[in-house]
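> below is the sequence, then the predicted model.
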Amino acid sequence: MNPTKAFPPPLHGGQLILASIAVALATFMTVLDSSIANVAIPNISGNLGVSVDEGTWVITVFAAANAVSIPLTGWLTQRIGQVKLFVGAILLFIVASWLCGISPTMPVLLTARVLQGVMAGPLIPLSQAILLGSYPKHKSAMAISLWGMTATVGPIAGPLLGGWITDSYSWSWIFFINIPIGLFAAGVTWIIYRDRETATRKLPIDVVGLSLLITWVASLQVVLDKGKDLDWFSSPLIVALGITALVSFAFFMVWELTEEHPIIDLRLFGQRNFLGGTIAISVGYGVFFGNLVLLPQWMQEYLNYRSVDAGLVTAPLGFFAVIMAPIMGRVLPRTDARTVATLGFIGFAFVFLMRSQYITEIDTWHLVLPTLLQGIPMPMFFLALTSIILSGQPADRLPAAAGLSNFVRVFCGAVGTSLAGNEWNNRTILHHARLTEQASIYNPVFNQQIDALKALLHSDTQSAQALFDVTLSAQAAMLGLNDIFYLSAGIFILIIPLVWITRPAKRNKAVSIQDAHA
């Protein structure tokens, strides 16, 4: 392929606008699907006849599959071509979305979500690359800002759209909505970019490394998702999967460090900035995303919020994030990214401390306020740590660094969701047991409460005790969730030192990303 075709000139005018909209919609669709199901989990679980805990697998399997497919993007791009891979991934994402919507059982839905997650992996990095190649080099910051705005709107629209669609129509439509969006994005992208395909070449694929990666990720995810139901390591299946995950992970580490063309370049962790920044952003994202999944579940299960109402409460998350993102884009080149990231961690910790004071009688405003404020530290957290991770990387290693850090971050999101759900269940059981200890006929306060309920309900003792148990369960769940929020605040404070083991980032983030896709 000749150089002119390999490096086509930037787009202009209406063609650039239409292309930007199409590529942005593909990004929006992908980000949307990482959060749109959050508020629909109780409905999906009830409709398919499974517990809410099992329903959460709809989120975790998508994230795990997404994480595994991200490292393959570079190899697939060079084998297939940037445009063909992007359009093909969109079309297969549409097919997976359709399969999700028509799924009659949970196993079928989970299989479709895995396919959807695999197809989503290449879309985010490719959308960045295609946008940057469409704009003149001096407008690369504008291209990245557009991409960032689109990626930020997804978490706002996801819970809101998911709640409204689930309540007004059916949970299936949260997946069907991808079909018209994806068809438009794929069609316009192909029309505009089909003659701007990148050069292709045959490269070896690290089959052993990929097989080991899939094995340990899948085994670990099943352990985390099924462990509680099977009583953890008293189950032979969990023991076998745990050993499989451990052994395959160990072999994966050894293989990738010695392979000439590794699927994941683990040598990047030998660099201080990459190590500290990747661990910080991944642990922080795991905590953040895990809490983002629990909050609407709690509101629907214990506060009797409709799906759309839970979506309205969580949607303000992106309000300040959209405003702050371009501000951070201007501030970061002139400021120590470590200071900005630290402020972001402190902001997250403050928000989780606010949530740790929730009570069962909480009003909507006090649910919305922390979510609204959480949008302020979000761009500080993501943009500053991305700048730290990519800073100092030579141009030829930027794609590998961006891919590996995104893999670890997205996978930690899946792990964080599973761990948060398990810990909430454990803490709820603990608080329920402690509260039940006080529910004794020898406790005069308990007897007074039962008498008051009998008078209020004009019913017998059995009915009053049943209502008391419902109230006690709601209180136990609230106390358990408060524990998760309090622990989350502590984690964000504890990982701040990871930011300060890094060196000051000297390069502009937009330039780094542009170099990564040049």
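Okay, I see it. Numbers count the residues shown, from 1 in each chain.
> make it CA atoms for all contacts and neighbour counts henceforth
Will do.
> Val83: neighbour count?
23 (other Cα atoms under 10 Å).
> can you tell me how far it sits from Thr198?
Note on Val83: its distance to Thr198, by Cα to Cα, to the nearest Å, is 7 Å.
> what of Leu390?
Distance of Leu390 to Thr198, given as Cα to Cα: 24 Å.
> kindly report the same for Gly148.
Taking Cα to Cα, one finds Gly148 at 24 Å from Thr198.
> got it, and Gly480?
From Gly480 to Thr198 the distance is 52 Å (Cα to Cα).
> out of Gly148 and Thr198, which sits in the busier spot?
Thr198 (22 against 19).
> check contacts around the more buried one.
Listed by Cα atoms under 8 Å, 6 or more residues apart in numbering, the contact set of Thr198 reads Lys5, Ala6, Phe7, Gln78, Gly81, Gln82, Val83.
> try 6 Å
Listed by Cα atoms under 6 Å, 6 or more residues apart in numbering, the contact set of Thr198 reads Ala6, Gly81, Gln82.
> how about Gly311?
Gly311 neighbours (Cα under 6 Å, 6+ apart): Pro159, Leu160, Gly163.
> and which of those residues is nearest to Leu213?
Pro159 (31.1 Å; Cα to Cα).
> you'd agree that closest one is up against Ser34?
No - between Pro159 and Ser34 there is no contact under Cα atoms under 6 Å: 10.0 Å.
> what's the local residue count around Gln462?
By other Cα under 10 Å, the residues close to Gln462 number 11.
> any idea how far it is from Ser473?
Applying Cα to Cα to Gln462 and Ser473 gives a distance of 17 Å.
> now Ser211
According to Cα to Cα, Ser211 stands 44 Å off from Ser473.
> looking at the two, which is more packed in?
The residue with more neighbours, out of Ser211 and Ser473, is Ser473; 20 against 12, by other Cα under 10 Å.
> quick one: list the elements packing against the host helix or strand of that one.
Taking DSSP states H and E as the definition, one finds Ser473 inside helix 461-494. In terms of contacts (3 or more Cα pairs under 6 Å, 6 or more residues apart in numbering; DSSP states H and E), helix 461-494 is packed against helix 337-355, helix 398-437, helix 444-457.
> would you list these in TSV and tack on mean neighbour count and distance to Gly88?
Putting the helices and strands packed on helix 461-494 into TSV (neighbours: other Cα atoms under 10 Å; distance: least, Cα to Cα, whole Å) gives the following:
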stretch	mean neighbour count	distance to Gly88
helix 337-355	23	36
helix 398-437	21	20
helix 444-457	15	61
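> which one of those lies closest to Ile491?
helix 337-355 (8.1 Å).
> please compare the first structure with the one that follows:
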Amino acid sequence: MSTTRLILLTTTVIAAAVMELIDISIVNVALSQMGGNLGATLEDTAWVITSYAIANVIVIPLTGFLAAWLGRRTYFIGSIALFTLASLLCGLSTNIWVLVAFRFLQGIGGGALISTSQVIVFESFPVNKRSVASAIFGIGVFTGPTIGPTLGGYILDITSWHWIFLVNVPIGVAVLIGSLLLVKEPAQRQVVKSIDYVGLLLLVVGVGSLQILLERGQEEDWFQTAYISYLTATTVVAIVGFIWWELRVSQPIVNLRVLRSPTLAVASVLTFVTGVGLFTSVYLTPVFAQRLLGFPTLASGLLLLPGALLAIVALILTARLLQTGVPTQLIIAFGFIIFIVFSWQMGHLSPNAGKGDFYGPLIFRGVGLALLTVPLTALALSGLSPAEVPQGAAFNNMMRQLGGSFGIAGTNTYLANRIAQHRTDLVTQLTDNDPETITWLTTASHRLVGQGATELGAIQQSYRLLDQTVTRQATVDSYLDAYLAIGLVFALAMPLILLVVRAAKPVTVSLSDH
């Protein structure tokens, strides 16, 4: 392949993956405006995020099978077309549930784009440049979710929420045309002799139920709500049944036998943890800055940008290190340590922190996650045969998405519990005999009287202000605890790196038969 054609092909397929990844987080900043415009509650509007996540996590593990069944080129181009059309329909929606339905279709189209793009980029490069290919693809994987809130905030500042979806249309059309011209069907492809309908049904039910459970559990007070309890039972039965069935049929819908590779098994767990850090930090940081520190929407999103730019440099550097023979485990361990430093720094921010206080920690975040992206991909695929690579890539990408879902769900539950605990701890220190409490109330009352309030009204308002102050402090402390908790998850996962006996080499197999 000529250099020009390789550049165009790589740019095209990575643009497809980035579109999909941006749409995971770009909607988060628009929920309030979307709900107000469509006359929907915040709870109903949250299904715009949930439906996309459900479709994504169902389709990603099916990517290898669908690419073999339909033909990789046909599947990839069809997915781009579906994603683009669904984006248009989302932007034109005038009803919340119509929007949720089209968002689900968008997730189905987008689910194919990550793993398929990864395999196309990977096999297009010569063997000695495979780590560079991983780094280039890693740029898209990392920057997509990171710039989502920034782009969403900018769009909302200049226009309406509709353009969060409509902006995909011209990009999608360009990617579609580029794919039609550049993406070729592999010379050889697997032949699908039969379809594992039982496995497909169990996967859809199990993973779909799990995603709804994770997305809605905290909002519904977990097992205090009947349908959450039913979903939990359904998830366990369907996923256990799925694993049992897939390991006994000759042509499974998802080849779980690839997990016999110890490198893929370990890399999948570490990728899951990386997904926790990637998506949870993208979720926490704008909310923390916007709701608690009062940053404007666009400014909150821009906090992540410097770290994302430096992460691109780190991704390229990581590929070079792998090419020179630096052990994969060493780079992964270093990435974990840097991310733990980020969590520690964020966990000790002041309630009065300004923008400058965020940039240092968020640069550590970007560099740490960048050092994990390429080596974990290399580690995941290094022990697989050419026939197993597409399934291995899809499984590894699914683990990243599930890590994000588990991380956000767990963080929301943790925040709710910690806010209640911190509030209780603070309130117990506020008594009528406490000098600091008396001084605070007296000062507040005098200030309110000076502003025209009656003496009785000033006293009542000062108590309300004190209650608001306590709630805000409890919430801030809880968010800081959440960052520390994420760092703890990374620290606990680090010993898994030692399970890989030898440094996994970048994949050198040819994927031309896929």
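Looks like it came in fine. All figures in this text were calculated on a predicted structure; none of them were measured in a lab.
> what's the TM-score once they're superposed?
TM-score for the superposed chains, counting by TM-score structural alignment, normalised by the length of structure 2: 0.90, backed by 506 aligned residues with a Cα RMSD of 2.6 Å.
> related to what we said a few turns ago, mean shift of the helix holding Ser473 of structure 1 relative to structure 2?
Averaged over the aligned pairs, helix 461-494 of structure 1 sits 1.4 Å from structure 2 after superposition, using mean Cα distance after the TM-score superposition for structure 1.
> which bit of structure 2 covers the helix or strand following that helix?
Tracing the chain past helix 461-494 of structure 1, the next element assigned as helix or strand by DSSP H and E is helix 496-500. Using TM-score structural alignment, helix 496-500 of structure 1 lines up with residues 494-498 of structure 2.
> now do the buried residues in the matching stretch.
By neighbour count on 16 or more other Cα atoms under 10 Å, the buried set for stretch 494-498 of structure 2 is Met494, Ile497.
> got it, and stretch 467-485 of structure 2?
Quick answer for stretch 467-485 of structure 2 (16+ other Cα under 10 Å): 470-485.
> try stretch 90-110 of structure 1
90-101, 103, 106, 109-110.
> aligned partner of Glu423 of structure 1 in structure 2?
That one, Glu423 of structure 1, aligns with Tyr414 by TM-score structural alignment.
> please name the nearest non-neighbouring residue to its match.
Closest residue to Tyr414 of structure 2 apart from its sequence neighbours, by Cα to Cα, 6 or more residues apart in numbering: Ala482 at 7.2 Å.
> and the one you found, what pairs with it in structure 1?
By TM-score structural alignment, Ala482 of structure 2 lines up with Ile484.
> got the helices and strands packed on helix 461-494 of structure 1 as TSV, with distance to His138 of structure 1 columns?
Formatted as TSV, these follow (distance: least, Cα to Cα, whole Å):
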stretch	distance to His138 of structure 1
helix 337-355	23
helix 398-437	20
helix 444-457	70
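> out of those, nearest to Val239 of structure 1?
Each of those has some distance to Val239 of structure 1 by Cα to Cα; the shortest is helix 398-437, at 17.6 Å.
> so how far is the closest one off the chain centroid?
11 Å (Cα atoms, centre = their mean, to the nearest Å).
> what's the counterpart of His446 of structure 2 in structure 1?
In structure 1, His446 of structure 2 lands on Ala455 (TM-score structural alignment).
> what separates its match from Val340 of structure 1, distance-wise?
Counting by Cα to Cα - Ala455 of structure 1 and Val340 of structure 1 are separated by 57 Å.
> do the same with Gln128 of structure 1
Taken as Cα to Cα, the span from Gln128 of structure 1 to Val340 of structure 1 is 24 Å.
> now do Ala452 of structure 1
54 Å.
> next one: Asp231 of structure 1
Counting by Cα to Cα - Asp231 of structure 1 and Val340 of structure 1 are separated by 42 Å.
> then Leu18 of structure 1?
35 Å.
> ok, Pro159 and Ser34 of structure 1, which is more surrounded?
Pro159 (32 against 22).
> so which helix or strand takes in that one?
helix 140-168.
> so the helix or strand just after that helix matches what in structure 2?
Note on helix 140-168 of structure 1: by DSSP H and E, the next helix or strand toward the C-terminus is helix 173-176. Mapped onto structure 2 using TM-score structural alignment, helix 173-176 of structure 1 covers residues 163-166.
> again, but for stretch 387-407 of structure 1
Using TM-score structural alignment, stretch 387-407 of structure 1 pairs with 378-398 in structure 2.
> now the end-to-end length of the matching stretch.
End-to-end for stretch 378-398 of structure 2, by Cα to Cα: 16 Å.
> Leu110 of structure 1 matches what in structure 2?
Using TM-score structural alignment, Leu110 of structure 1 sits opposite Val100 in structure 2.
> hmm, that match is touching Ala46, no?
No - at 9.2 Å, Val100 of structure 2 does not count as touching Ala46 under the criterion of Cα under 6 Å.
> quick one: the helix holding Ser473 of structure 1 to helix 337-355, angle?
170 degrees (axes from the mean of the first three to the mean of the last three Cα atoms, to 10 degrees).
> Ile459 of structure 2: neighbour count?
Ile459 of structure 2, neighbours per other Cα under 10 Å, totals 19.
> hmm, I typed the wrong one, I wanted Leu231 of structure 2.
Per other Cα under 10 Å, the neighbour tally for Leu231 of structure 2 reads 21.
> could you pull out the strands in the stretch 151-300 of structure 1 for me?
For the stretch 151-300 of structure 1, no strands turn up when DSSP state E, counting those that start in this stretch is the criterion.
> can you show me the helices along it?
Counting by DSSP state H, counting those that start in this stretch, the stretch 151-300 of structure 1 has helices at residues 173-176, 178-193, 207-226, 236-258, 272-302.
> just send those back as TSV, with distance to Leu494 of structure 1 too.
TSV is the format used below for the helices of the stretch 151-300 of structure 1 (distance: least, Cα to Cα, whole Å):
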stretch	distance to Leu494 of structure 1
helix 173-176	37
helix 178-193	39
helix 207-226	24
helix 236-258	26
helix 272-302	10
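> that older thread, buried among the contacts of Thr198 of structure 1? Make that a PyMOL selection.
Remark: buried members of the contacts of Thr198 of structure 1, expressed as a PyMOL selection using 16+ other Cα under 10 Å:
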select buried, resi 81+82
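> want to throw the contacts of Thr198 of structure 1 into JSON lines with distance to Ala510 of structure 1 and secondary structure?
Shown next, in JSON lines, are these (distance: Cα to Cα, whole Å; DSSP: H, G, I helix; E, B strand; the rest coil):
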{"residue": "Ala6", "distance to Ala510 of structure 1": "22", "secondary structure": "helix"}
{"residue": "Gly81", "distance to Ala510 of structure 1": "23", "secondary structure": "coil"}
{"residue": "Gln82", "distance to Ala510 of structure 1": "20", "secondary structure": "helix"}
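> and the contacts of Thr198 of structure 1, which is closest to Thr60 of structure 1?
For those, the minimum distance to Thr60 of structure 1 (Cα to Cα) is 27.7 Å, reached by Gln82.
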